[in-house]
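Enquirer: My questions are about this predicted structure, shown below with the sequence.
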Amino acid sequence: MSGRVVAQEQPKSFAFTPENLKKAKAIIAKYPKGREQSAMLPLLDLAQRQNDNWVSIAAMNTIADLINVPYIRVYEVATFYTMFNLAPVGKYLVQVCRTTPCWLRGSDKITKTCKKKLGIEMNETTADGKFTLVEVECMGACVNAPMVQINDDYYEDLDEKNMETLLSQLAAGKKVTVGSQIGRQTSAPEGYKGKGATPAKTSAKSSFDASSKDATKKVKVGMTPPRNEVTQPTSKTKGSTKSSPKGKK
């Protein structure tokens, strides 16, 4: 995401590399004749990856020519979807989620850490061209909040310390751990160590837990659950109706 502002300075031309042109034609071939415009989104993504993580107007026009649509049609799509960057960005596009779940878990501290570590404000790029910092809305990883997306990858369970470490490792060209930064397995409860492991200990069991366990012991496999006399009256319940004899209504 780049603030949805189209770059004022635009390259005069764009052409897919021979390898990417081959990929582009393969993408277009997946769609029926006359429906080539359905390839627009993957072609924009392909162009962005070739063009240092942003889509120029020249790239949009090249795609329009490939799928035989007016230039404005590709421009409309590229400027609508926020995953397409409309201006040059850094090598690492750091997108900090600012939606409520992440904010409640400390995303404001993550934002401050990024600004301090990188020496830039939101929607700015570092002088060396390595990092661009932006804020985004929910990216669907609320359970592991706070989180950021950097290029294609999610980094979750962040705090000031591991966020600073992550940025330092990227700046140094080191390999980084994608996903949870505290060793969490996907979205498992904190402390869970893998399949078959015992989850982390919690506080003493509540009376609800105990009563649920007792109730489970009393119910046998295949046992018919008790009827609700209000919604499912039995034949002994006042006002119940008798079933009709077989063959009669």
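Expert: Structure's in. What do you need?

Enquirer: C-alpha from now on. contacts and neighbour counts both.
Expert: OK.

Enquirer: From I28, how far off is L66?
Expert: Separation of L66 from I28 (CA to CA, to the nearest Å): 9 Å.

Enquirer: typed the wrong thing, it's C142
Expert: Plainly put, C142 is 35 Å away from I28 if you go by CA to CA.

Enquirer: Going along the chain, name the strands of the chain.
Expert: For the chain, strands defined by DSSP state E occupy the ranges 92-97, 124-125, 131-136, 148-150, 153-156, 179-180.

Enquirer: looking at the ones you listed, which is closest to A39?
Expert: When the strands of the chain are compared by CA to CA, strand 153-156 sits nearest A39, at 23.6 Å.

Enquirer: buried sites along that closest one?
Expert: By neighbour count with 16 or more other CA atoms under 10 Å, strand 153-156 contains the buried residues Y154, Y155, E156.

Enquirer: Dump these to TSV, plus distance to S180.
Expert: Below are the buried residues of strand 153-156 laid out as TSV (distance: CA to CA, whole Å):
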residue	distance to S180
Y154	8
Y155	6
E156	4
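
Enquirer: The protein: helices as residue ranges?
Expert: Taking DSSP state H to define them, one finds helices in the chain at 18-28, 40-50, 57-67, 71-80, 100-104, 107-118, 160-171, 207-218.

Enquirer: Would you convert the ones you listed into TSV that also reports mean neighbour count and distance to V5?
Expert: TSV is the format used below for these (neighbours: other CA atoms under 10 Å; distance: least, CA to CA, whole Å):
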stretch	mean neighbour count	distance to V5
helix 18-28	14	26
helix 40-50	19	16
helix 57-67	20	12
helix 71-80	16	9
helix 100-104	17	25
helix 107-118	18	21
helix 160-171	16	26
helix 207-218	10	54
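
Enquirer: ok, and here's another one to check against it:
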Amino acid sequence: METLQRYHQDINITPALTERINELISHYPEGRQKSALLPVLHELQDAHDNWLSVELQNKAAEFLNITPIEVYEVVTFYTMFNQKPVGKYMLEFCVTSCCAINKAEDVMDYACEKLGVKPGQVTADGLFSVVGVQCLGACGYAPMLQLGDFYHEHLTKEKVDQLIEDCKADKVTLHDK
């Protein structure tokens, strides 16, 4: 079992990020700013190496004028929010029924072995994390993984090798923004 520890994160709230967060909040009626919590958390996470420290979660609460516990409840519920540092390239393997039947765990184990990590760990160079996640809703394309905003489907060891090499060569797009 991993020892609980507090992770430090440098927080950089730029004027552009503040403007974007305020714009998101403006989409909701006065007094209902909490409704912007999910998009605000996504913006903060995207701007801070894909994870949310307690301090950054507190900053979200401050932006939304809500209590920190209201943010913690959401961050701990949704697996799309990372509470500790992750690799630049987070390989999220679907491990539910259809993918499991199609040997997703074997492909995930192969990726872990190739990268020298266990699920949930970050490679020494900070480039990769491998995690198992629940259904990504692409059952017809099993086994599959999500990398950033994109799905990689019908996985084989060879496809995983190519994906890792493309990441190392910085040839992979993570976001569709």
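Expert: Now that the structure is in, tell me what you want to look at. Computed from a predicted structure; not experimentally measured.

Enquirer: follow-up on the earlier one: with distance to D128 of the first structure as added columns, please give the helices of the first structure in TSV.
Expert: Putting the helices of the first structure into TSV (distance: least, CA to CA, whole Å) gives the following:
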stretch	distance to D128 of the first structure
helix 18-28	28
helix 40-50	20
helix 57-67	25
helix 71-80	27
helix 100-104	29
helix 107-118	10
helix 160-171	10
helix 207-218	56
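
Enquirer: Of those helices, give the one that comes closest to Y92 of the first structure.
Expert: When the helices of the first structure are compared by CA to CA, helix 160-171 sits nearest Y92 of the first structure, at 8.2 Å.

Enquirer: in the second structure, what residues pair with the closest one?
Expert: The alignment of helix 160-171 of the first structure onto the second structure (TM-score structural alignment) covers residues 157-168.

Enquirer: Give me the distance between the matching stretch and the centre of its chain.
Expert: For stretch 157-168 of the second structure, the distance from its own C-alpha centre to the chain's C-alpha centre is 19 Å (CA atoms, centre = their mean, to the nearest Å).

Enquirer: nearest to N53 of the first structure, of the strands of the first structure?
Expert: strand 92-97 (8.7 Å).

Enquirer: one step back: which of the strands of the first structure sits most buried?
Expert: strand 92-97 (a mean of 24; mean count of other CA atoms under 10 Å).

Enquirer: Name the residues that touch it?
Expert: The contact list for strand 92-97 of the first structure (CA atoms under 8 Å, 6 or more residues apart in numbering) reads 1, 107, 110-111, 130-139, 146-151.

Enquirer: Quick check, P39 of the second structure in contact with L24.
Expert: Yes. Contact criterion CA atoms under 8 Å: P39 of the second structure and L24 qualify, at 7.2 Å.

Enquirer: ok, the residue of the second structure positioned farthest from its centre to H42 of the second structure distance?
Expert: For the second structure, the C-alpha lying farthest from the average C-alpha position belongs to E30; by CA atoms, centre = their mean, that distance is 30.0 Å. Look at E30 of the second structure and H42 of the second structure: by CA to CA, they are 21 Å apart.

Enquirer: ditto for I21 of the second structure
Expert: Counting by CA to CA, the gap from I21 of the second structure to H42 of the second structure is 10 Å.

Enquirer: For stretch 82-100 of the second structure, measure first residue to last.
Expert: For stretch 82-100 of the second structure, the first and last residues are 24 Å from each other (CA to CA).

Enquirer: That stretch aligns to what range in the first structure?
Expert: Taken onto the first structure by TM-score structural alignment, stretch 82-100 of the second structure occupies residues 85-103 there.

Enquirer: Columns distance to K116 of the first structure on top of the strands of the first structure, output as JSON lines?
Expert: Formatted as JSON lines, the strands of the first structure follow (distance: least, CA to CA, whole Å):
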{"stretch": "strand 92-97", "distance to K116 of the first structure": "14"}
{"stretch": "strand 124-125", "distance to K116 of the first structure": "13"}
{"stretch": "strand 131-136", "distance to K116 of the first structure": "11"}
{"stretch": "strand 148-150", "distance to K116 of the first structure": "16"}
{"stretch": "strand 153-156", "distance to K116 of the first structure": "19"}
{"stretch": "strand 179-180", "distance to K116 of the first structure": "22"}
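
Enquirer: With N61 of the first structure as the reference, name the closest of these.
Expert: Closest among the strands of the first structure, once you apply CA to CA, is strand 92-97, at 24.5 Å.

Enquirer: I'd like to know how far the residue most central in space within the second structure sits from Y110 of the second structure.
Expert: Note on the second structure: the residue nearest the mean C-alpha position is M80, at 5.0 Å, using CA atoms, centre = their mean. M80 of the second structure is 23 Å from Y110 of the second structure, where distance means CA to CA.
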